[in-house]
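> the sequence and its predicted three-dimensional model are supplied below.
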Amino acid sequence: MTLTAEPQPRANLWPGLDQAPTAGIAARIAERLFRSAIARLDVTVRLEHPDGRTETLGRGGPGIVVERPAELFARLGKDQLIGFGEAYLTGAWSEEGDPSDGGLGAFLTVLAAEISTLVPRPLQRLRAMVVTKMPRTHRGSRAHAQDNIAHHYDLSNGLFEAFLDPTLSYSSALFEDLATAQTEDFAAAQHRKIDRLLDQAGVTSGTRVLEIGTGWGELAVRAAARGATVRTITLSVEQQQLARERIAAAGYADRVQVDLCDYRALLDEPAQAYDAVVSVEMIEAVGAAYWPTYFRTLDHVLAPGGRVAIQAITMPHDRMLATRSTHTFITRYIFPGGALPSVRAIEETIAQHTSLQVVDDLAIGAHYAATLRRWDQAFLAARDRVAALGFDETFVRMWHFYLDYCRAGFAADYINVRQLTFERTDRETR
């Protein structure tokens, strides 16, 4: 199937980005902290000063070139890690070598592995006074949720087709062997992920399935092929349209219903309507304040004896507590309102608000690092196609940074991704 999209300018996504903040005391502090941190790491940072001097920092390893040091430190001083990413977008610094060689991800992986110690611990106590808080307009409320989703998923179906595998799966694959992950059949690895979730949820012929977060319809197709009837919901207009087309092309339009629907609306519908509930990397868009509602919804719709299977990106509990209200590069430019739970937060939420319990937990973070590497390579190889869709060079740098930034988190085990299976306990639904 060929996707089409009208070219659309994206420059309005970053107003004022070309205006670097004024260097001041915050920039000087940021420079001192940056130099101190890099000196302890197995990386190489080459600073190219305006007077022609070149200065090399670090203990050797994956490298970057800072062509405008003053801008980098000014942005770090003003907006910390957001500023670090913005300095990449403007070209103040870049990875050494060809971007497709993976150097950016390798550099960021070293930083991610030491993220908790990059800033001296005494100064970390001042974090709440320095970091930018997530805007209230990004909260995952009913008033804002669809705008948050549209910001990312309604960019252009053609954009996602440019770098995803033929299944259009935008979540971690499950490879047969991580040693061969870069050469394995990508679609087969995505199907392996989907099929394991369907197996965990007990999806067979006659199963009534609810999917929260449609994507582009591949899981719904796989479930329907087993003989299940599927209702799948999304807040993305673009995804709904294309998912319906793909499901019809696969011959399952009579088995799959694709609704534009907020998950919270399910609480107003009859309870216990579905034998299996699946949700792939959707909880990240919910927002911490709404995790109780999300899990109450899963509990509400699940029929007696049914199972829930979700795939969720998670982070360590202490880091989640430290960063849950922080505005990050990802929430500013990629996923407004996003928040990653910890496994502990999930378990505490379901214990307090539902009758569900975790009965299986499979961590596959290394598989996500491999998935993101393949996406990044495909994205960079398709940059001409991306440009033809109306996306400019800043957008290309932004998404390359985003994909490698995420890859570094998984490669360093700073974040993980899990397939979690839930069953109902003997308690009544609360």
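Looks like it came in fine.
> all contacts plus neighbour counts: C-alpha atoms, from now on.
Noted.
> tell me if Q311 really is in a helix.
No: assignment of Q311 by DSSP: H, G, I helix; E, B strand; the rest coil gives strand, placing it outside any helix.
> quick check: it touching E284?
No: between Q311 and E284 there is no contact under CA atoms under 8 Å: 10.0 Å.
> between the two, who's got more neighbours?
Per other CA atoms under 10 Å, whichever of Q311 and E284 has more neighbours is Q311, with 26 against 19.
> state the distance from the more buried one to N416.
11 Å (CA to CA, to the nearest Å).
> try G337
With CA to CA as the criterion, G337 and N416 are 19 Å apart.
> surely A37 and V119 touch.
Yes: the pair A37 / V119 is scored as a contact, 7.3 Å apart, by CA under 8 Å.
> look at these two and report which has more neighbours.
More crowded of A37 and V119, by other CA under 10 Å: A37, with 19 against 16.
> and that one, what element?
For A37, the host element (DSSP states H and E) is helix 25-39.
> would you mark the buried spots in that helix?
26-28, 30-31, 33-34, 36-39 (16 or more other CA atoms under 10 Å).
> quick one: the helix or strand that it is followed by to helix 25-39, angle?
Per DSSP H and E, helix 25-39 leads on to strand 44-48 as the next helix or strand towards the C-terminus. Here strand 44-48 runs at an angle of 140 degrees relative to helix 25-39 (axes from the mean of the first three to the mean of the last three CA atoms, to 10 degrees).
> comparison target below:
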Amino acid sequence: MTTAEPRTAEPPAASAGGGTAVGPAGRPSGPDPIRWPDIAAPAPRHGPRTVIAAAVVRRALKQLPLRVRFADGTELGKGGPVIDVHDPGAFHGRIGAQGLIGFGESYMAGEWDAPDLVAALTVLAAHAAELVPAPLQRLRALWAPRRPRAQLNTPGGSRDNISHHYDLSNDLFALFLDETLSYSSGVFRSLPARWDLLADAQHRKIDRLLDLADVREGSRVLEIGTGWGELAIRAAARGAHVTSLTLSAEQRDLARTRIAAAGLADRVSVELCDYREARGTYDAVVSVEMIEAVGAEFWPVYFRTLDARLAPGGRAALQAITMPHDRMLASRSTHTWIGKYIFPGGLLPSTRAVAETMRDHTGLTVDRREPYGPHYAETLRLWRERFTERAWEVEALGFDATFRRMWNFYLAYSEAGFRSGYLDVQQYLLTKEAAAR
């Protein structure tokens, strides 16, 4: 396994993950207010938004197959996975102030918990469309936080957004990913999955995409979104010549190291380059879970780029996480917890949005689409369990307790999305008509 060179752990307050303030006798005294200002700040406990949030939340919870236990002894729900609300005032106050961002921040602050976090979040994901009453849904533009303009995926904005997540630390990702360093869903032979089969599942996913794109000896391949280089390595091992684009300097450097170690540096070029700046034509374009970082405003540009870079008769293979079309429309302008803390500027498309964008802005044809969401749920479970098992190593890298709690919530939240069917993942084959003779 080729990973990043080990680093000496920095003092937590200076690290990429931020720091946890330390109180008397070295005991943690809560989130660092510099690194985590919105978590460290006291939750608003009074006012009309808090009162309304409490009423809406309690009304929703009464109808769900959950068991929600409040610190005052109140219990709500019809039974099922348990949620313990340790500080009801703060819990309702954060939701009243920030909606679903507040829900996630309340978890990060330790104001609520769940013995089985994935199970509890799966129930909430399955009922996402029903949690907010229809009248309030229609007024979403008035109460939901708006996506910050600074997160718009312009060329400069995209670099900042990608760096926020992927330049955290190669060592961090190496702690919970398998030896292929693949940060996308694998394809397993059977479910449930096992950790020792994850690398094979990642290779199976990559090989399916390369087969869809008909990558072979002599193929000219453009990869949009390098990751840590595994797809480029396997494409080059087939005899292809690969140009791979990334906006993450950390990923580029490690991908180049891994490609050189595989003896394939003469066949692969990894460039720090925005997809909009790509030039030339290729027999195949491959892009794995990149469209999620493009932003709805730039989906037409992204697909036009695929069209422009493909030679006549070429094939593009994409892997994309998708969500229901109505929920995508409702959330496309909304600032979310994932957008604030994990993937700024990100938005999952719907299969309908992909089809309509392709139809309206390109000459490409959707030749095939294969969903396999349950495999992503299992991939995420394996990552989450690995992350939890190696939490002390994450801490040694300088990532504080608030970061680790945030990351656990992110992995559980994502897994719940796939387990509930709210999220799915697709492999697409796009084709371009050959030039007329």
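Sure, I can see it. Bear in mind the structure is a predicted one, so any value in this text is a computation, not a measurement.
> re earlier: between G337 and N416 of the first structure, which has more neighbouring residues?
Set G337 of the first structure next to N416 and count neighbours by other CA under 10 Å: G337 wins out with 28 against 23.
> quick one: contacts for the nearest residue to the more buried one once chain neighbours are set aside?
Leaving aside its sequence neighbours, G337 of the first structure sits nearest to H138 (CA to CA, 6 or more residues apart in numbering; 4.5 Å). By CA atoms under 8 Å, 6 or more residues apart in numbering, H138 of the first structure lies in contact with 144-145, 148, 336-337.
> any of the residues you listed buried? List them.
The neighbour-count test (16+ other CA under 10 Å) applied to those identifies 145, 148, 336-337 as buried.
> possible to save these as CSV with secondary structure and distance to D404 of the first structure?
CSV is the format used below for these (DSSP: H, G, I helix; E, B strand; the rest coil; distance: CA to CA, whole Å):
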residue, secondary structure, distance to D404 of the first structure
A145, helix, 26
N148, helix, 22
P336, coil, 19
G337, coil, 20
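> quick one: which two of the residues you listed are the most distant?
Across these, the longest distance by CA to CA is 9.1 Å; it joins A145 and P336.
> if we can go back for a sec, contacting residues around the helix holding A37 of the first structure?
With CA under 8 Å, 6+ apart as the test, helix 25-39 of the first structure has contacts from 44-45, 57-59, 70, 73-78, 118-119.
> tell me how far G314 of the second structure lies from G363 of the second structure.
Relative to G363 of the second structure, and taking CA to CA, G314 of the second structure is found at 12 Å.
> can you check S169 of the second structure too?
Applying CA to CA to S169 of the second structure and G363 of the second structure gives a distance of 39 Å.
> mind listing the strands for the second structure?
Ranges of strands in the second structure, per DSSP state E, are 20-22, 28-31, 67-70, 75-76, 82-85, 112-113, 220-224, 241-246, 268-272, 282-288, 310-322, 365-371, 424-431.
> before we move on, back to that, just want to know which of G314 and G363 of the second structure has more residues nearby.
Neighbour count, other CA under 10 Å: between G314 of the second structure and G363, G314 has more, with 22 against 15.
> now which residue in the first structure aligns to that one?
G314 of the second structure maps onto G306 in the first structure when the alignment is built from TM-score structural alignment.
> for that match, give its distance to V209 of the first structure.
Relative to V209 of the first structure, G306 of the first structure is positioned 10 Å away (CA to CA).
> what touches both of these two?
Taking CA under 8 Å, 6+ apart as the contact rule, G306 of the first structure and V209 both touch 274-276.
> would you list the residues you listed in CSV and tack on distance to M315 of the first structure and neighbour count?
Shown next, in CSV, are these (distance: CA to CA, whole Å; neighbours: other CA atoms under 10 Å):
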residue, distance to M315 of the first structure, neighbour count
Y274, 30, 23
D275, 29, 21
A276, 26, 27
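> what about the residue nearest the centre of the second structure, distance to T50 of the second structure?
The residue lying closest to the centre of the second structure (CA atoms, centre = their mean) is F343, at 6.3 Å. The gap separating F343 of the second structure from T50 of the second structure is 27 Å, by CA to CA.
> cool, and S420 of the second structure?
S420 of the second structure sits at a distance of 29 Å from T50 of the second structure (criterion: CA to CA).
> one more: A4 of the second structure?
Note on A4 of the second structure: its distance to T50 of the second structure, by CA to CA, is 46 Å.
> kindly report the same for I95 of the second structure.
Applying CA to CA, the value for I95 of the second structure to T50 of the second structure is 7 Å.
> residue contacts, the counterpart of T117 of the first structure in the second structure?
Counting by TM-score structural alignment, T117 of the first structure lines up with E130 in the second structure. With contact taken as CA under 8 Å, 6+ apart, E130 of the second structure is in contact with A60.
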